[in-house]
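Undergrad: fold the following for me, if possible:
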Amino acid sequence: MQKKVLMICLVIALLEGFAGLGIEIYAIRISATYIGSSISITGVILAMVLIAIAVGYWYGGRLSQAARTPRQALLQAGYVLSLSAISHAIACIIQLPLLAAMTSSTDSPIIAAIGVGLLFGVGLAFGSTAIPLITQFLSLKYKNHDGVDAGKNAGTMVAITTVGSVLGSTVTPIFLLPYIGLMSSLALFIASLAFSAWLCTKLAIQIESDEPIKASDHVTNYLLFTSALVMTAAFIMMNRVDTGYQTATGAWFIKDTLAGRDLAVTITDKPGQSTSSCWVYATQKNCHWYGEIAVEAIGQTKPDTLVFLGGAGMGTPSEVAHYNPKMKVTVIDIDKDLPKIIEKHFLKAPIAANIEFIGDDARGYLTRNKQARYDFMLIDAFQGQHVASNLYTLEALTQFKANSNDIMANIIGIPRKEHGYTQTILKNWQEVFGDTAYVLTKYGSVNLQNIMLCNFACPGSQKLAQAEFFNAQQPVHTDDLPRLDRYYYRAIERL
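TA: Have a look, this model is predicted:
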């Protein structure tokens, strides 16, 4: 009997850890739609998570001191687990409108990240409160048994809940989100917490005890975790927010549209901020200005081998490959699951046979394959409206210069001298390519826009050094001093 009870307690601890961290991964992923995903944002949310867990352990220790019987400790554990389930259910309902309100009222994604961390931290604190209570239950229940002591119980419970947390933080992004989606994953996490609350309550009722059991002692637990399940089911059924096609590294949002009179489709990782690619089915061409410029430049340079750093919808490489079947096109994107989504939902056709897709970090791949040589390179990697900053350091651009003859880059910025974020990218381009650095803006506008950079005289461009909006005194962005990250993380300027 002792082993059976211990196994039930370990299952409860495992489920609590799994659901708690799984829900945090859910929160981080869905928050990325509004505030992006970066080391700083993830770090802030994880910090709030750890604070919540610490508070829960502390408070659970206080509650366990007041639990004088095994049944009392278990019922209390079931109660806080029920509160954890319903708190997370409420947080999921509140999260999206809260993020929308916060991002419209503040320029700092860090503040929004703190809000998300606090919102879900309540449920995490309740969940971790259960661990000391279950430890107290074991100590009280088997205090006269050989080999049973509080220290051993505490160590075992913390170890198992940590294993659950590890499973939640790894299985969720790698398997659950890509294969069953955000909403189904959320339902699984809330159900796990509800089930652990039920196990605690059921075990409390069934254990042998001289203490009389009252209906009021356990009905509250049942009502709370049942309410959590009902609220979660209602949220999933009524939620109309597009959570995109989930992959291990992010989510892609696809929308049908029109390009003139032709049916087209767009894809993005940040809906409402930017579109990564646009594709016209009838013409088999991309329908973005920067894509058209890139295709024109490729026609001008006539390369045999091309590499695209960043795949997105692969509109530009697909157009190039379709109309130039003898060209060898390589696309490097960190999202290994991208081709399946592109073929099924974006192109709605197989990727061209002369396109080789490499699921890897672009800079990392080229660093490991320094011998790789291409006639033409297009850097087109973004996180929302911000470039992948590791591709624009002086070191990275110098490396790419050795990998390819002709290089273009698509950035989003504001061509004004006082806009530090844009000027940092321009300054790095000028530093690396010098007199061969060219720039092309759209219609001469000084508003937020796509800006094309080249290391050759690409169509319609001018020398970067001669551009009126270029600030030659702007500090550079390096691996040691990642200035672009500082602009983004500290929200010095908002694109």
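Undergrad: going by C-alpha atoms from here, please, whenever you check contacts or count neighbours.
TA: OK.
Undergrad: quick one: terminal-to-terminal distance for stretch 340-350?
TA: Taking C-alpha to C-alpha, to the nearest Å, stretch 340-350 runs 9 Å from one end to the other.
Undergrad: and the contacts of that stretch?
TA: Contacts with stretch 340-350, where a contact means C-alpha atoms under 8 Å, 6 or more residues apart in numbering, come from Tyr245, Ile254, Val265, Thr266, Ile267, Trp279, Tyr281, Gly313, Met314, Ile351.
Undergrad: same for the strand or helix carrying Ala402, what does it pack against?
TA: Element membership for Ala402 (DSSP states H and E) is helix 394-403. Secondary-structure packing of helix 394-403 (3 or more C-alpha pairs under 8 Å, 6 or more residues apart in numbering; DSSP states H and E): helix 362-368, helix 420-433.
Undergrad: one more, please, to line up against the first structure:
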Amino acid sequence: MRSWLIGIVVFVAAAAVLVLEIVAGRILAPYVGVSLQTFTGIIGTVLAAIALGAWGGGRLADKHDPRSLLGPVLVGGGLLAVASPALVTMIGPSVPGEDPGTIVVLAFIGFFAPAAVLSMVTPIAGKLMIDSLDTAGSVVGNLSAIGTAGALFGTFVTGFILIASVPSKPITWIVGLVLIVLGIVAVSDKSRQIVVPAILAAMGVFGASAVMAAPCDYETPYSCARVATDPNRASGRVLVLDTFVNSYVDMEDPTYLSSRYALVTDAAIQTLAPEGPLDLAFIGGGGYTLPRMYQATRGGTSTVLELDPALEQISIDDLGLIEGPWLTTTIGDARLTIRHLPDDGFDVVIGDAFSGRSVPWHLTTVEFLTDVRDKLTDRGIYVMNTIDHPPTRFARAEMATIAEVFPYFAVVAPQAYLDREHGGNFVLVGSMVPIDTSAIEALVPEGEIAFSGEAAAGWFAGVAPLRDDFAPVDQMISRP
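TA: Have a look, this model is predicted:
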């Protein structure tokens, strides 16, 4: 086999492994969510596969003619790549959960085998190209460089282009087809008999993958999105992102709020914000539940900072959002886009951005909240939705962070949450004016308690504020 063809094979195989590693995050998301733990589990699983594959490929190359191995290995890796989404879709619903063990198991089921098989390519190629110990170092170095270049290519193309423009299943089809075709080209005379079975196997695997129902209504660049009808309320719609209910919208009554945290958020705003029309900024749009509620009840303007460009269109198409001069949506990371908002321009800023159950860490820090405070009027308030469970390390750290930035602060949650007996949504408030907790408690659902001042400080006592150089949000959040 010509050396240039061997170089292409090594480049493509390495690129394919990284494409699969990146797309694995999106394929696993409907079952285990998206978090630092998710990507840690995927990266660790693929690295283990690379190590095993490199070891196994070297052993095979020493025991068998490497010319007879390269084609079958590429074909096998391609078939496994195509099968990976179907395997995850079949097994995923039976292993729900977000714990590290579940993440690793599902990553192993879907992606260990193709990554391991494709990682056999480089040592087999090395055995093919080394014909003298005098040049062994150069051959190994060249193949390592080519493989690394392929991995970089796969990383950049997938992360910057494919994920944003192509659903995950077709990405695996493209990878699989390229590998199978390249494998057939690389088949030696000794293994020519695999060509017809490989074509038949490819047809079967592609067909099975195509008919497997996708878990998403929409596969956005950032999540698997589904819209469901509330069986108990004909006009109710639920927006689910990955494993997490993101928004509830009543298509006929924009003032209807179904979730506890939304009712508590509204109670804080009713108590602290000025009467009449409001200028609001939202960090995270989701289903646009609160923006349309305030447009219906108070008027004014809503500026939504949303990372996922697909959510606005989903809200229009499936959740009844009617745009108008009152609504501005800015697509991009809120840490950056908030800097373009006018200083002293908003009565209320609402923090409701999530990646799974976690608030993105860079939207939790003193530095970010300082930017938020600068956008508020001299009577403005910041209301933030968080989710945590005992021992509530993150919720208390975020309250400490808000207290570092705002002169007045409060936390609103059921007593059992504040006592660290149970967990769920905590609504945290930072204000430029004093907070009347009794007025908030009069408006919130029964059982909600509002702590401010010394009482709130006692709740987060001993917990340091989050800062850009140390904000381990994913590790601090406890899950049920």
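Undergrad: in structure 1, what sits opposite Ala334 of structure 2 in the alignment?
TA: In structure 1, the residue paired with Ala334 of structure 2 is Ala362, using TM-score structural alignment.
Undergrad: what do you get for Ala395 of structure 2?
TA: Per TM-score structural alignment, the equivalent position to Ala395 of structure 2 in structure 1 is Thr422.
Undergrad: do you know how far its match is from Glu468 of structure 1?
TA: Using C-alpha to C-alpha, Thr422 of structure 1 is found at 14 Å from Glu468 of structure 1.
Undergrad: with Thr232 of structure 1 instead?
TA: In this view, Thr232 of structure 1 and Glu468 of structure 1 are 55 Å apart by C-alpha to C-alpha.
Undergrad: tell me which of the two has more neighbours.
TA: Neighbour totals were compared for Thr232 of structure 1 and Glu468, and Thr232 leads with 24 against 10 (other C-alpha atoms under 10 Å).
Undergrad: tell me the contacts of the more buried one?
TA: Per C-alpha under 8 Å, 6+ apart, neighbours of Thr232 of structure 1: Ala89, Ala187, Ile190.
Undergrad: re earlier: which of the contacts of stretch 340-350 of structure 1 lies closest to Val307 of structure 1?
TA: Met314 (11.7 Å; C-alpha to C-alpha).
Undergrad: counting neighbours, what do you get for the closest one?
TA: Look at Met314 of structure 1: counted by other C-alpha under 10 Å, it has 25 neighbours.
Undergrad: just to revisit the earlier point, list the superposition-based mean deviation of the helix holding Ala402 of structure 1 with respect to structure 2.
TA: Superposed on structure 2, helix 394-403 of structure 1 shows a mean distance of 3.2 Å to its aligned residues (mean C-alpha distance after the TM-score superposition for structure 1).
Undergrad: against which helices or strands is the helix or strand just after that helix packed?
TA: Moving toward the C-terminus from helix 394-403 of structure 1, the next helix or strand (DSSP H and E) is strand 404-413. With contacts taken as 3+ C-alpha pairs under 8 Å, 6+ apart, strand 404-413 of structure 1 sits against helix 289-301, strand 374-379, strand 386-387, helix 420-433, strand 449-454.
Undergrad: what do you get if the cut-off is 6 Å, keeping everything else the same?
TA: Strand 404-413 of structure 1 sits against strand 374-379, strand 449-454, with contacts defined as 3 or more C-alpha pairs under 6 Å, 6 or more residues apart in numbering; DSSP states H and E.
Undergrad: thanks again, I'm all set now.
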